[in-house]
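J.: I need the structure of the sequence given here:
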Amino acid sequence: MDTSSAPGRSGHWFLSQDTDSARLPVALLSGFLGSGKTTLVNTLLRDPRMAGTAVAVNEFGEVPLDRDLIAHDRDHTVVMANGCLCCNLAGDMEDAVMRLFSRRQSGGLPAFERLLIEPSGLSDPAPIAQAILRNPLLARSMRLEAIVCTVDALFAATQLARHPETRKQVALADTLVLTKTDLAAPEVVRRLRADLAGLNPAAPVLTAVQGEVDAAALFPPRFLDRTATAPDTAPRSFLAADEADAGHTARYASASLLAESPLDWRAFEAWLRRIRIAHAENLLRVKGLLNVAGGPVVVQGVHHVISAPVRLDTWPSIDMRSRLVLIADRATIEAARESWAEALPGLLARP
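T.: Below you'll find the model as predicted:
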């Protein structure tokens, strides 16, 4: 029997919590060129709580300068070159991570507790996230805990207007980190915060002070401590995104879809499949903590790619309602809300 998964009480197959806890926690650190990603990585790696972190760097250009700029154990650093194209980015990342795990298992590298991936500033982080969720070998060994995006307070307004990659990086993030705010006028920072809220109304915005941000504020608890007893099943930005909205001019919106009674997994899965097929390109993020047959089940996805569901042993809070949070363009959010309201009676488990 494959012990990587266990049957749920509903008769369907889910990853067990023990299997999920054994997977390596992974965070993506995106952000446009010059936005301070490498500076943030360096400050994070000086934090004792980040000891044992492996770093995968994806850079644009022939000379791997960022590897020299990251003051970390070079044996823990994997450099992925020429990752400016999304199709190459995901494949290169998969190869690099496989090499990293192979060297770790063979004893060529010390054991590491988590993986921090820094893609190129010209990259869309979605293919990397999708690879972690979709690739059977990666999904078996790793769990995506967070997507963080650095935003340059001086130049972000121009970058957001000119570069779709920057808008995508912001929209996909669980948490945004403003850098260089000490160099930008207060009014510029205020307008930028409004722009960011329009692109990603669910994401909290942190401010880096001389490149430093508290790791505990930046990452979920299970990224810093993979054995955390109270699983942080969804980024705080998602569970706090209850109908978050930045006004009618916002490019993206989020919605929290609720169910008071337990769901039938097969019916829910079919509903989510219909939403994914109809809105694959516009549905940026999916994150949910669902009540299936009375037990908590975690789901997450990027675009049309959904990871294997994970059944938890216990509820992380006393709230046992099903909560599914979506981030997408406004038209997709409205369509999903209407579809959920119409389909919900048929999604509930029979007594």
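
J.: C-alpha only now, for contacts and for neighbours.
T.: OK.

J.: I would like the residues contacting the helix ranked longest in the chain, please.
T.: In the chain, with assignment by DSSP state H, the single longest helix is helix 86-105. By Cα atoms under 8 Å, 6 or more residues apart in numbering, the list of residues contacting helix 86-105 from outside reads 56, 58, 76, 78-80, 82-83, 109-111, 123-124, 127-128, 131, 138.

J.: same check, this time on stretch 168-188
T.: So stretch 168-188 is contacted by 30-31, 35-36, 124-126, 146-154, 189, 196, 199-200, 202-211, 218, 235, 237-238, 252, 284-285 (Cα under 8 Å, 6+ apart).

J.: what residues sit buried inside it?
T.: Of the residues in stretch 168-188, those with enough neighbours to count as buried (16 or more other Cα atoms under 10 Å) are 168-181.

J.: now the second one, please; I'll put the structures next to each other:
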Amino acid sequence: MTASGDPIPLILLTGFLGSGKTTLLNALLRDPAMTGTAVLINEVGEIGIDHSLVVGASDEILLLEGGCLCCQPKGGVAEGISRLLDLPAPPSRIVIETSGAANPVPILETISQHPLAAKAFQFPCVVTVVDCLFGRSTLQNHIEARFQVSAADILVLGKADIASQEDRLAIENIIKKENATGKSVDAKFEMLPNGFIELLKEGTQASAARVLPELEDGGVHGETEFVTAGASFHGRLTAEAVQRWLDRVLESYGGNILRIKGILQLEEFDQPAILQSVRDIVHPLQLLNQQTQETDRNSIVAIGWDMHPELLQEEIDNLVDQASGNTGQS
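T.: Below you'll find the predicted structure:
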């Protein structure tokens, strides 16, 4: 419970791979109204990176490992919530950021069965980030994305400021068919949508009355075959070598590569550099202000679909081999 004795608000932040969940989370945590927030982060794959990219006002960040929360035994998310509730000073609210491949429905069902549900914390307000640039193809090809939209109390239209009017209208039409009651808001890069904090409060109050979408035949992921590959390794790379590697991977596998993200030690910079790509769009390198890992350690993850995981891991290993002073993965 909060200091006032009320149940702690819970926010389930979801959205497909590369939609902008962590960017929204960072903007949210920078808002003074979110002081005292604790965060649970779940990532697909064995190498965790997103928790290192979260900055701002969070008092507690826990990384939930072991694959998508929707596929985990029920102890995963429940244990994470329990750990936060047991802190000497309980958080004022909890944000759970799911992996981009997660179906939120089983997660919501698990949370609702927690022994302290409704007493210590509220039923989650589901916030789904929808990528206006790639949303149409994502919603057509991945049932997980459709479950994310249909379960939402609030739909954040990410990259709305750089998407075409045609793409924006198409996304709005799809959302209306999948979720007629969710509230949609636009998001600009690294900025909270107008009135978003107030909308969160309203969404938390209304979320318990929502009817969850039904899973067909108990399915979680549909037919999507996600594959992940990653490495954590020592040494330093050059920006040119990373760019050549990235160009080759995207040229070779095209639309099968959904997401690449990494924290890399580059010869050109004193601080770690953040590498991010969504499909074939590569974001400019950004420097990581806080030091969240060893000064010579690199971490990188690639997520693809409908491809052999060995091929993806081989590409990651090729990058690892180019690191100067590398003493092997660890």
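
J.: quick TM-score on the pair, please.
T.: After superposition, the two chains reach a TM-score of 0.58 (TM-score structural alignment, normalised by the length of the second structure), with 213 aligned residues with a Cα RMSD of 3.0 Å.

J.: tell me what the next helix or strand after the longest helix of the first structure is packed against?
T.: Per DSSP states H and E, the first helix or strand lying C-terminal to helix 86-105 of the first structure is strand 114-118. Taking 3 or more Cα pairs under 8 Å, 6 or more residues apart in numbering; DSSP states H and E as the contact definition, the neighbouring helices and strands of strand 114-118 of the first structure are strand 24-31, strand 53-59.

J.: residues in the second structure matched by strand 114-118 of the first structure, start to end?
T.: Strand 114-118 of the first structure falls opposite residues 93-97 of the second structure when the two are matched by TM-score structural alignment.

J.: so what corresponds to Phe32 of the first structure in the second structure?
T.: When the second structure is aligned by TM-score structural alignment, Phe32 of the first structure is paired with Phe16.

J.: grab the nearest non-local neighbour of that match.
T.: Gly100 (4.2 Å; Cα to Cα, 6 or more residues apart in numbering).

J.: for Leu200 of the second structure, same thing?
T.: In this structure, Leu200 of the second structure finds its nearest non-sequential neighbour in Cys125, 7.2 Å apart by Cα to Cα, 6+ apart.

J.: wait, doesn't that neighbour sit right on Ala209?
T.: No. The pair formed by Cys125 of the second structure and Ala209 falls short of the contact definition of Cα atoms under 8 Å, at 10.6 Å.

J.: between those two, which one's more packed in?
T.: Neighbour comparison, Cys125 of the second structure and Ala209: the larger count goes to Cys125, with 27 against 9 (by other Cα atoms under 10 Å).

J.: after alignment, which residue of the first structure pairs with the more buried one?
T.: Aligning on TM-score structural alignment places Cys125 of the second structure opposite Ala146 in the first structure.

J.: again, but for Ile143 of the second structure
T.: Alignment note (TM-score structural alignment): Ile143 of the second structure maps to Pro164 of the first structure.

J.: and stretch 70-89 of the second structure, how far out from the chain's middle?
T.: Centroid separation for stretch 70-89 of the second structure versus its chain: 18 Å, with Cα atoms, centre = their mean, to the nearest Å.

J.: now stretch 87-105 of the first structure
T.: Average the C-alpha atoms of stretch 87-105 of the first structure, do the same for its chain, and the two points are 18 Å apart (Cα atoms, centre = their mean).

J.: kindly report the same for stretch 89-96 of the second structure.
T.: Remark: stretch 89-96 of the second structure is offset 18 Å from the chain centroid, using Cα atoms, centre = their mean.

J.: for that stretch, measure first residue to last.
T.: Stretch 89-96 of the second structure has an end-to-end distance of 18 Å (criterion: Cα to Cα, to the nearest Å).

J.: buried residues in stretch 97-110 of the first structure, which are they?
T.: Using 16+ other Cα under 10 Å as the burial criterion, the residues of stretch 97-110 of the first structure that qualify are Val97, Leu100, Phe101, Arg103.
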